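S.K.: Attaching a predicted model along with its sequence, questions to come.
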Amino acid sequence: MRSRLYETAGSNGISVVKKMKSLLIEIGSEEIPARFVPKGLELLKADLTKFFDESSISYGTISEYATPRRLALLIDVAEKQEDRTISSTGPSKKAAYDKDGNPTKAATGFARSLGIDVSELTIRETDKGDYVSATVEKKGSPTIDVLSEELPKIISSLKLPKSMRWGDSSLRYFRPIQWILATLDNKVIPFELNGIKSGDVSYGHRFLSPKAVKIKESGSYLSLLKKNHVIADCNERKNMISKGIKEIESLAGCRAIEDEELLETVTNLVEHPTPVLGNFEDKYLSLPKELLITVMRSHQKYFAMEDAEGNMASSFIAISNMNTAINDTVKRGSERVLRARLEDARFYFIDDQKNKLWDLIEELKNVTFQEKLGSVYDKAERISSLSAHIADRLNPALKEKAQRASMLCKADLVTGAVGEFPELQGYMGMTYANISGEESDVATAINEHYMPRFAGDSLPSEEIGTIVSLSDKL
């Protein structure tokens, strides 16, 4: 339940409890890239609450909503600012008064900026000398008036990770802003930003219900959008996707490979999520598992599926942004697009096997590692030298294998598969090493030498991988 009461000082100095007002802000835009949706909402919330704190505006419960086309906050706020006592320090005494004690332009300007007479200024002693100061009692303004002036500044000054300008405007945002909804207790907070006037109107789903949606009461924001095929609550969309995946799993007899990061991504790609089951030809199951998953995950944002034994299934789950009425159309389209991507992957996988992995090492001489540090081939030789040094001290019996793994560890960078799917470097090297007849611990080290890739990542499982990993990072 929302806490909608706050305490403030009455005219007689005695505290009184008042009811908070409901502030609703929604910035509508062209589709924001999925990875920026959570960050944008976080920044909007942080900047707005910081402003409330600095402006002595009490606030309570904050509800956050976001889709690819909107960032929205519903906040309980006080009706007006608290009355404040503001102490300000101005110019030095020497600069504020002439030798006869008359105020200079510096003193009169400082007094004018505070809205007081120059006679009300006082002198305050500081570590740096005597300075002019003043204490002003400032009455709080109605919150709606403060927001009318400040909201355009807050929106236009958001420190977004990546932004763009459009038209002739200097305003920067993720994507061009299309509308701004701003109300306080259902009254429009009037302002204009980049030619867009604030109002009490939102918009439904781009295709299923593109009409304007008038928000007469902030409490009906979610339900009105839902009627127009927009699920504004990220958690609700996420749960809908998870539930839909479970239903498909029970029908298909196989399970989606768990992928929390992909789930977060698709949640922020759609406004009206509908999971759809698709299939592909069994011939593609001959591709390495991670290659199959990457094609579906990274390029198409599909969930790959596997059977109870962990073997890849020739099925996938796509998350549509439409309703179930066109599931068959979505299924056919998704299958057609995936088929083309899988065919590319199959071509590269077959073509890469025309050469043994060791034969590709020479090509690394044509790949620059760093201008002053030579080629990737030079890098591999340095790794090999360090690996020999470390192996001599840890386990001399592994020296030869460690050196071989070191020379091979970057060879997959010149393969077609890694060129198309860079995130598979190491894994494809291991795969091709096994196909080329390399010893299994050498092949494993090729994949594991990148570990750990980040804080908290898994460590190499075998000693050779540990040696090569250390050498690569030194």
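M.R.: Noted; the coordinates are in hand.
S.K.: only C-alpha atoms for contact and neighbour calcs from this point on.
M.R.: OK.
S.K.: At which residues are the strands of the stretch 301-450 of the chain located?
M.R.: 303-306, 312-320, 368-370, 374-375 (DSSP state E, counting those that start in this stretch).
S.K.: G204 is nearest to which of these?
M.R.: Minimum separation from G204 across these (C-alpha to C-alpha) falls at strand 312-320, 16.5 Å.
S.K.: And the closest one, what does it pack against?
M.R.: strand 274-279, strand 303-306, helix 327-352 (3 or more C-alpha pairs under 8 Å, 6 or more residues apart in numbering; DSSP states H and E).
S.K.: Could you give the number of residues near L459?
M.R.: L459 has 15 neighbours, counted by other C-alpha atoms under 10 Å.
S.K.: quick one: it is in a strand?
M.R.: No. Using DSSP: H, G, I helix; E, B strand; the rest coil, the secondary structure at L459 is coil, not a strand.
S.K.: Tell me which residues touch it, please.
M.R.: Residues near L459 by C-alpha atoms under 8 Å, 6 or more residues apart in numbering: E448, M451, P452, T466.
S.K.: where's the nearest residue to L360 once chain neighbours are set aside relative to T67, distance?
M.R.: Nearest non-adjacent residue to L360, counting by C-alpha to C-alpha, 6 or more residues apart in numbering: A411, 5.8 Å away. Using C-alpha to C-alpha, to the nearest Å, A411 is found at 42 Å from T67.
S.K.: And for P190?
M.R.: Distance, P190 to T67, by C-alpha to C-alpha: 24 Å.
S.K.: putting a second one here so we can go through both:
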Amino acid sequence: MNGENTLLIEIGTEDLPPTHLDRLVAAFQNEVLKRFKNLNLPYGKTDCFASPRRLALKIQQVPSKQPDYIAQKRGPSLKAAYKDGVPTPAAIGFAQSCNTPIQALKTLETEQGAWLLFEENIPGQPLEQILPAIIAESIESLPYPKKMRWGDSSLQFIRPIHWITLVHGNIAIEADILNLKSSQYSYGHRTHFPNKIKINHADNYLNVLRDVKVIVDYQERKNIIIEASTQIAKKLQGAAVIDDTLLDQVIGLVEWPVPMVAEFDADFLKIPKEALISSMQNHQKCFPIVSNNRLLPYFILVSNVEAADTKNIVMGNQRVMHARLEDAKFFYEQDSKSTLESRLVRLDKMIYQKDLGTLYQKTLRVAELAMFIATKIQANSNFAQRAAQLYKADLVTNMVFEFPELQGIMGSYYARNDHEADEVAIAIKEVYLPAHAKDILPATQTGVCLALAERLDTLIGIFGAGLIPSGEKDPYALRRAAMGILRIIIEKKLTLNLQELLLQAQQGFNEGIVSKDILPIVYKFCLERFKSWYQEQSVAPQVIDAVLSTQPDCPYDMSQRTLAVNHFKTLPEAQALAAANKRVKNILQKNEQNLSLDNLANVRDDLLAETAEKELFLAINALKQQTAPLLQAGQYQEALTQLAALKQPVDRFFDEVLVMVDNEALKQNRVLLLTQLYALFMQIADISKLAI
């Protein structure tokens, strides 16, 4: 199929919101193609393009006419349609609604029965007749929360639409769409080529626009910006700091990206680099340059204009940047005049959550909890308390008010300025780690204590206030908080009891606000995060269920058991032992045996009559001794590997020994022997869950 059947759709607008243009045009593409499918309109490879002033699709192999198709309408079932071979009123009414004789109706056979069926040949419509509705409906269906009207039109879109370009091959499609007349014309760069330009063929779209200084391909603009910025920074012996969110915005602001370098007064480098970087990124949409983690007095701007002399563009940006950095300098100098401690009184006027008090009250709770955790992990409790008292104080500084993303970072700088202990200053920054699933963890013990305490207090408090996450809604980021707790405890190999930590956190609240009843709900919530985390690491759900069945309290221990069982599952003996344990579990449950497995009675060796049960008895006792030190040391994988040796005696036992014998003493002794077997594995996990 050649380019004669390539269809170009371009929606020309006023400047679109710069963020997520790629997602917006992808949604437009999905809406259009969904309607193509609904109308049985074939199509081939589809490309989508987006720039600040346009959304475009290039769809190959689109015919000039919709194929004819057969429309089907199902009527009543045959049982309801005929009685004694005579059409019923239901059949007659259906035929009349289809405007056809009842004899022309067909029969549709399905698994559920037979039905009357009306089929009608529908001639396909020309492309120019069906495109207007496809485009209009697709535009109106785009998932954008804020839309606007313009002029006298009732149409709503994110920005006013100024032109629509429709070209099929080399033929213009002229149609009334969205109160505009579509044509074969588009528009070039607003500055370089503001007049309309003819798209002589749909396949030439990208080249025609490139000739008028518009790079409509989102990915191409992205590559230009990254590559040019990288080269600029390299010449300055540095690296460009290209934040993904900022890059997305910059791509959405330019149609002809021209990266260039500018500089700022090196005197500003006395200010914390994070403040300068935030100012460059947030206010000026520029990329900083760093070398060996040190900010250089340069930045990269991306112009939308190609100029013979870039001097004026650079100087203009430098003047504006100077003013912005002066603001940052002023904020830092003013903030540094007051200590963090002196700001705490203002936190008592800031509501954390209406049922949970102020931010100052939260810091008091977190301080107590951080001290408790510090004693558990042999950390400095005085540092933990001090860091917790101060970690929210930077919220009332000028710098954090202007740049909220610097919370914690600026608090760390101000703490050092106040001559607080180094570990306290670091912990004030580390409390927000990990910020996401793959983020780094706190490096200091004080940071670990504070990060755990902050998240535990948030979880207990917000759950206690009844604000439990549902579906995708999680405004307090409680899932992230729970994952942070788990990651810190597990990856730092801390033997902390999560139930104990939750109880300690709950005690920081008034019983009338947060009762102890919330603890099992929060604990279960954390276990769900644990389960999803390990499933993302390709651990089978039954492996995790096997571990959680033992109701472990320590996340690190839980993790070690999970990894051990996951390895055990790969052993050749695993499936047979899992099946045997499942059989044992069923026997115990039928005999109303207590599955808590606490204080088990000893098996009477004088009642062991069969060779197979004697062999199993000896094997269990031997492995109890061998695995005890391994279990004590948390070496679960090694313990399970040794327990795999039970396969042979277990198999022989079930082949040769009848458990449910008439002799009650013999039966109970054999049940007890199986209980000992089950208990041996249950020290690690309920491996019966692994049985297929």
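M.R.: Cool, got the structure. Quick caveat: nothing in here was measured; it's all calculated off a predicted structure.
S.K.: Could you report the TM-score for this superposition?
M.R.: The TM-score (TM-score structural alignment, normalised by the length of the first structure) is 0.86; 453 aligned residues with a C-alpha RMSD of 2.9 Å.
S.K.: about what we covered before: pick the most buried one from the helices and strands packed on strand 312-320 of the first structure.
M.R.: Comparing these by mean neighbour count (mean count of other C-alpha atoms under 10 Å), strand 303-306 ranks first with a mean of 23.
S.K.: Output the contacting helices and strands for that one.
M.R.: With contacts taken as 3+ C-alpha pairs under 8 Å, 6+ apart, strand 303-306 of the first structure sits against strand 255-256, helix 289-294, strand 312-320.
S.K.: Tell me which of those lies nearest to K19 of the first structure.
M.R.: Comparing those against K19 of the first structure with C-alpha to C-alpha, the closest turns out to be strand 312-320 (42.2 Å).
S.K.: what stretch of the first structure does stretch 386-399 of the second structure fall on?
M.R.: Per the alignment by TM-score structural alignment, stretch 386-399 of the second structure matches residues 404-417 in the first structure.
S.K.: Quote the end-to-end distance of that stretch.
M.R.: End-to-end span of stretch 404-417 of the first structure (C-alpha to C-alpha): 22 Å.
S.K.: so what's P103 of the first structure closest to, chain neighbours aside?
M.R.: P103 of the first structure sits nearest to Y97 (C-alpha to C-alpha, 6+ apart), 4.4 Å away.
S.K.: In the first structure, what stretch matches whichever helix or strand Q542 of the second structure is part of?
M.R.: For Q542 of the second structure, the element it lies in under DSSP states H and E is helix 541-548. Aligning helix 541-548 of the second structure against the first structure (TM-score structural alignment) gives no matching residues.
S.K.: just stretch 617-633 of the second structure next, same as before
M.R.: Stretch 617-633 of the second structure corresponds to no residues in the first structure, going by TM-score structural alignment.
S.K.: got the contact list for the residue nearest the centre of the second structure?
M.R.: Residue closest to the mean C-alpha point of the second structure, counted by C-alpha atoms, centre = their mean, is A437 at 8.6 Å. By C-alpha under 8 Å, 6+ apart, the contact set of A437 of the second structure is R480, M483, G484.
S.K.: rerun at 10 Å
M.R.: By C-alpha atoms under 10 Å, 6 or more residues apart in numbering, the residues touching A437 of the second structure are R480, M483, G484, R487, W533.
S.K.: Would you mind checking the residues you listed for buried ones?
M.R.: Buried members of the contacts of A437 of the second structure, counted by 16 or more other C-alpha atoms under 10 Å: R480, M483, G484, R487, W533.
S.K.: out of those, who's nearest L563 of the second structure?
M.R.: For these, the residue nearest L563 of the second structure by C-alpha to C-alpha is W533; the value is 12.7 Å.
S.K.: would you say the closest one is within a strand?
M.R.: No. The assignment for W533 of the second structure, made by three-state DSSP, is helix rather than a strand.
S.K.: Tell me the counterpart of N194 of the first structure in the second structure.
M.R.: Under the alignment (TM-score structural alignment), N194 of the first structure maps onto L178 of the second structure.
S.K.: so which helix or strand takes in the closest residue to its match other than its chain neighbours?
M.R.: The spatially closest residue to L178 of the second structure, leaving aside those adjacent along the chain, is A136, at 6.2 Å (C-alpha to C-alpha, 6+ apart). Following DSSP H and E, the helix or strand that holds A136 of the second structure is helix 127-140.
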